[in-house]
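Colleague: I'll drop the sequence and a predicted model, then ask my questions.
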Amino acid sequence: MTRLGRHGLDHVFHTVRNDFLEAARSWTDSTAPDDAGVAAVVELVDPTGERAGRVYTAVGEPERVTAVLRTVTPDDTVRGVLVTRGTGALAGEILSGWGLGPAATWDRMATETAPKVPDVGGAVVERLDLDRDIDEMADVLAEANPNSRLGVRDPRARRARWYGVRLPSDGAGRRKGALVAVGSATPVPGDAVHLGAIGTLPEFRGRGYAGAMTARMTADGVAERGLVTLGLYDDNVAARRVYDRLGFVLEHEVEQWHRV
């Protein structure tokens, strides 16, 4: 049975978490299993104790999420909140009262379908070895995706499987076999795989390399766990076209608030 399109506390945004936090409490205004607009709020904590405070995630119609948030009394510092986009306009007073300010808007997408991995002119999509390839991977990410939350030298990097694209022949002054794109696929709670740290060197964009790499990561993830998720900023039109083509569907429009 599909895990996509579920509501409330069963929503994929709540059941699949790439931050490895654990649920402490939850609230919902659910009235029936088919209530598509149901609001659900989950309080998350770091089980390791390394990150103090609480994080809250919410799904549902903004008006209903706001009503549920009014019933929440944090018993610790709130580090961040991720709510349905549009909630901030209604719950801004609540969130600012928790010491938060708006930070970003992005989308969570997901798929349960393994795409075909396209041929991109002989370029090779391969699994990378974090020990052997780490310096080359770090150089690519520093230029291709410097704002990635997961870097190859981050302690969490070893939870992920890393993939890359290598050139089929000499080009743009780079040797044959040079790494030009990198991405990660991390098994996460909720029996899923989450993709991230995806980037292609600027001079090699538009050749389909990121699409082929993402297709390979997605196909492997679906084969392993049946569900693959990823996040992207809502204005990243180019990336969205790639993910749409690979079968990803929009599961949640997110508005993120951080501590100020």
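Modeller: That came through fine.
Colleague: make it CA atoms for all contacts and neighbour counts henceforth
Modeller: Will do.
Colleague: now residue 47: how far from residue 74?
Modeller: Between residue 47 and residue 74 the computed distance is 17 Å (C-alpha to C-alpha, to the nearest Å).
Colleague: putting a second one here so we can go through both:
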Amino acid sequence: MPGRVVGRSWVDAVRASGGDAFVRWHVPASAVREVRTGGTDHGAWWAVVVGPMSYWDTGALLVDGDPAAVAAVAGSLRAATGAPDLTVPAAAAALAGGAVGLGLEPGRTFGWAWRHTTRPLPAAPWEERVAWDPPVDDVARLLDEASPHAFVRPGSPWVRRWAGLRGDDGTLLACGAVTEHAPGVPHLAAIATHPAARGRGLGGALTAGMTRSLLGRHAAVSLALWASNDAARRTYARIGFADGHDYVGGPPAG
């Protein structure tokens, strides 16, 4: 089997990853199943097998380190651990030649990005209109218009709280949910802006307001976005969510 098993706890995962922010602030301790490390001629890698966590219901193998090293071992490592999904840095996926090189099923891989901040974001116009706990019926109507395929919706068991931003006439124009993967670390999700109100900075204002409030009680706040969502990427970078990881994930071929 590639690499060596160095532990089976969250503490082992943090140590093996060199204190990686994603492991510390997104992977719950209860989800860690196995931790491995290894190396190739290209450098070192580490891997964490995680079980189901929040709305990831299948578990995954998270592999990171030197991109060339990850590209060289990811496919065989996934097979050795039997993880149903594989997640690697986008740079490693590119070096491996994409889904086929990683042993994943073409057409079912997906790119996404994880971002976090530990510092309050610069104040944004409209931020003073951000308020907690809008009626869930208003949130549901907005998501139907703005993001009908959102993973997180009112009634989702992992939602801790909703926030919203209203226009002059009281209409809910933007919404977002606070979820949680690692205990005590808020993860923002289902951030959406009504189609008629886009381009005015409302999504950024909502994100900034939620984050400012949450950092008063928590060490970090995180969020995720699809790799193809360039508008969201620019917004989050502009308001301070510039650090993080870009990943590619998916199920094995066959």
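Modeller: Thanks, I have the structure now. Note that this is a predicted model, so its numbers are computed, not measured.
Colleague: And the TM-score between them?
Modeller: The TM-score (TM-score structural alignment, normalised by the length of structure 2) is 0.78; 233 aligned residues with a C-alpha RMSD of 3.2 Å.
Colleague: quick one, what contacts residue 115 of structure 2?
Modeller: Residues counted as contacts of residue 115 of structure 2 (C-alpha atoms under 8 Å, 6 or more residues apart in numbering) are 222, 223, 224, 241, 242, 243, 244, 245.
Colleague: List buried members of these by neighbour count.
Modeller: 222, 223, 224, 241, 242, 244, 245 (16 or more other C-alpha atoms under 10 Å).
Colleague: Reformat those as CSV; add distance to residue 97 of structure 2.
Modeller: Written out in CSV, the entries for those read as follows (distance: C-alpha to C-alpha, whole Å):
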residue, distance to residue 97 of structure 2
222, 29
223, 27
224, 24
241, 29
242, 27
244, 23
245, 19
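Colleague: which bit of structure 2 covers whichever helix in structure 1 runs longest?
Modeller: If you go by DSSP state H, structure 1 has its longest helix at helix 209-225. Following TM-score structural alignment, the aligned partner range for helix 209-225 of structure 1 in structure 2 is 202-218.
Colleague: For the matching stretch, which outside residues touch it?
Modeller: Among residues not part of stretch 202-218 of structure 2, those counted as contacts by C-alpha under 8 Å, 6+ apart are 118-128, 130, 163-165, 173-176, 184-186, 191-193, 221, 235-236, 239.
Colleague: any idea how far residue 183 of structure 2 is from residue 148 of structure 2?
Modeller: Distance, residue 183 of structure 2 to residue 148 of structure 2, by C-alpha to C-alpha: 28 Å.
Colleague: Repeat that for residue 221 of structure 2.
Modeller: Using C-alpha to C-alpha, residue 221 of structure 2 is found at 24 Å from residue 148 of structure 2.
Colleague: between the two, who's got more neighbours?
Modeller: With neighbours defined as other C-alpha atoms under 10 Å, residue 221 of structure 2 and residue 148 compare such that residue 221 has more, 26 against 14.
Colleague: Tell me which residues touch the more buried one, please.
Modeller: Each residue near residue 221 of structure 2 by C-alpha under 8 Å, 6+ apart is listed here: 116, 117, 118, 185, 186, 187, 188, 211, 214, 215.
Colleague: Of these, which belong to helices?
Modeller: Among the contacts of residue 221 of structure 2, DSSP H puts 211, 214 in helices.
Colleague: Please pick the buried ones from the contacts of residue 221 of structure 2.
Modeller: Buried members of these, counted by 16+ other C-alpha under 10 Å: 116, 117, 185, 186, 187, 188, 211, 214, 215.
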